[in-house]
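1. pasted the sequence and its predicted model underneath.
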Amino acid sequence: MNKVSFYAMIVFYFVAGLNHFLNPEFYLPLIPGYLPKPHLLNLMSGLAEVGLALALLFRSSRRWAALGIVCMLVAFIPAHLHFIQAGHCVGNLCVPPWVGWARLLIIHPLLIWWAWKARGFTGAV
C-alpha cells in the first residue's frame, strides 16, 4: 500500500464518520427495521469510523484499526442487504437496483481488501 492510498483511506473513513453526525437522515433509512435504536446505531457507526480512521495514523494501533475496519464493514452487510431488498429506494435515496448489488458484491469487498492492506503499512507515525 502506498502513502496516497493509505492517507486516502484515513480521510475516507474520517469524513464518512463525520457525515453520520452531520447528515444522520441519510443513514437512518439504510438501517434495517429489525435492528433496535437506529439513531444510536448511526452514531456508533460514525464514532467507529472516525475512531478507526484516527487509529490508523499510529503504527502502534494500525493493525487493530485495520482489522476493526474489516469487522465494521462486515457488520454493515445487513444494511447493504436491506438496501437491495427494499428495492431501488430507501428513504429519499433512489438508485437503479444494480447499484445496490455493485455496492455489496464489488465495492464492499474492495473496501475490505483496502483495509486489510492497511494492516502492514509501515510509513507515517
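-> Happy to help now that I have it. Numbers count the residues shown, from 1 in each chain.
2. could you use CA atoms for every contact and neighbour count after this?
-> Will do.
3. was I right about H82 contacting Y34?
-> No: counting by C-alpha atoms under 8 Å, Y34 is not a contact partner of H82; they are 10.1 Å apart.
4. who's more crowded, the two?
-> H82 (17 against 7; other C-alpha atoms under 10 Å).
5. quick one: secondary structure of the closest residue to the more buried one other than its chain neighbours?
-> In this structure, H82 finds its nearest non-sequential neighbour in P32, 5.8 Å apart by C-alpha to C-alpha, 6 or more residues apart in numbering. Put simply, P32 is coil when judged by DSSP: H, G, I helix; E, B strand; the rest coil.
6. take the one below as the second:
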Amino acid sequence: MPGLPLLIIALFFLLGGIGHFISADFFIMAMPDYLPYHKELVLISGVFEVLGAIGLLVPKTRLLAGYGLIALILAVYPANINMALQPEKYHDISVFLLYLRLPMQLLLICFVWWAIAPERIQHKDENR
C-alpha cells in the first residue's frame, strides 16, 4: 500500500490531469504564445499527469513515474511564468498567487522527489 505522501501527490496529479480535460480553455490560455499546438499540448500534459499519478501507485513504475512527473513540472513551468507575466488574463487569481505558484512548483518537485525516496534508494542499492 502506498504511503500517505504518495497518495497525496498521486491525487494532486490525477485531479490536475483531469482538470486539463474539464477546463482545457483555462490551460490553453496559460500557454506561452511562442509554443505551437496549445490545445494538443494541454491535452498531452493532462494525459501525462494522469499516467504519472497512476504510475506512482504501482511499485514497479513508481520511480519512473516520479521522474516523469518532475520532468513534466519543469516542462510546464513556462506556462506558469507566462501566467505570472500576464495577470490581466486571470481576473479570478490574485497577482500574488500567480507569483507564488512559481516557487511552489519547485516545492512540488521536492515533494515528488521525497515521495519516491524509498524507490530511489532501493534502485541505487540494486545498482551497486
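-> Noted; the coordinates are in hand. None of the values given here were measured: they were computed from a predicted structure.
7. TM-score for the pair, please.
-> TM-score for the superposed chains, counting by TM-score structural alignment, normalised by the length of the first structure: 0.86, backed by 118 aligned residues with a C-alpha RMSD of 1.6 Å.
8. quickly find the element holding the residue nearest to the spatial centre of the first structure.
-> Residue closest to the average C-alpha location in the first structure (C-alpha atoms, centre = their mean): L73, at 5.5 Å. Assigned by DSSP states H and E, L73 of the first structure belongs to helix 59-75.
9. now that helix: which residue numbers in the second structure?
-> Mapping helix 59-75 of the first structure onto the second structure (TM-score structural alignment) gives residues 59-75.
10. buried sites along that stretch?
-> R62, L63, L64, A65, G66, Y67, G68, L69, I70, L72, I73 (16 or more other C-alpha atoms under 10 Å).
11. which among those residues gets closest to E126 of the second structure?
-> For those, the closest approach to E126 of the second structure (C-alpha to C-alpha) belongs to L63, at 13.3 Å.
12. the helices in the second structure, which residues?
-> Here the second structure has its helices, by DSSP state H, at 4-22, 24-30, 38-57, 62-85, 95-115, 117-126.
13. who's in contact with the first one?
-> In this case it means helix 4-22 of the second structure. With C-alpha atoms under 8 Å, 6 or more residues apart in numbering as the contact definition, helix 4-22 of the second structure has outside contacts at 27, 42-43, 45-50, 52-54, 56-57, 111-112, 115-116.
14. distance of F96 of the second structure relative to Y90 of the second structure?
-> Plainly put, F96 of the second structure is 12 Å away from Y90 of the second structure if you go by C-alpha to C-alpha, to the nearest Å.
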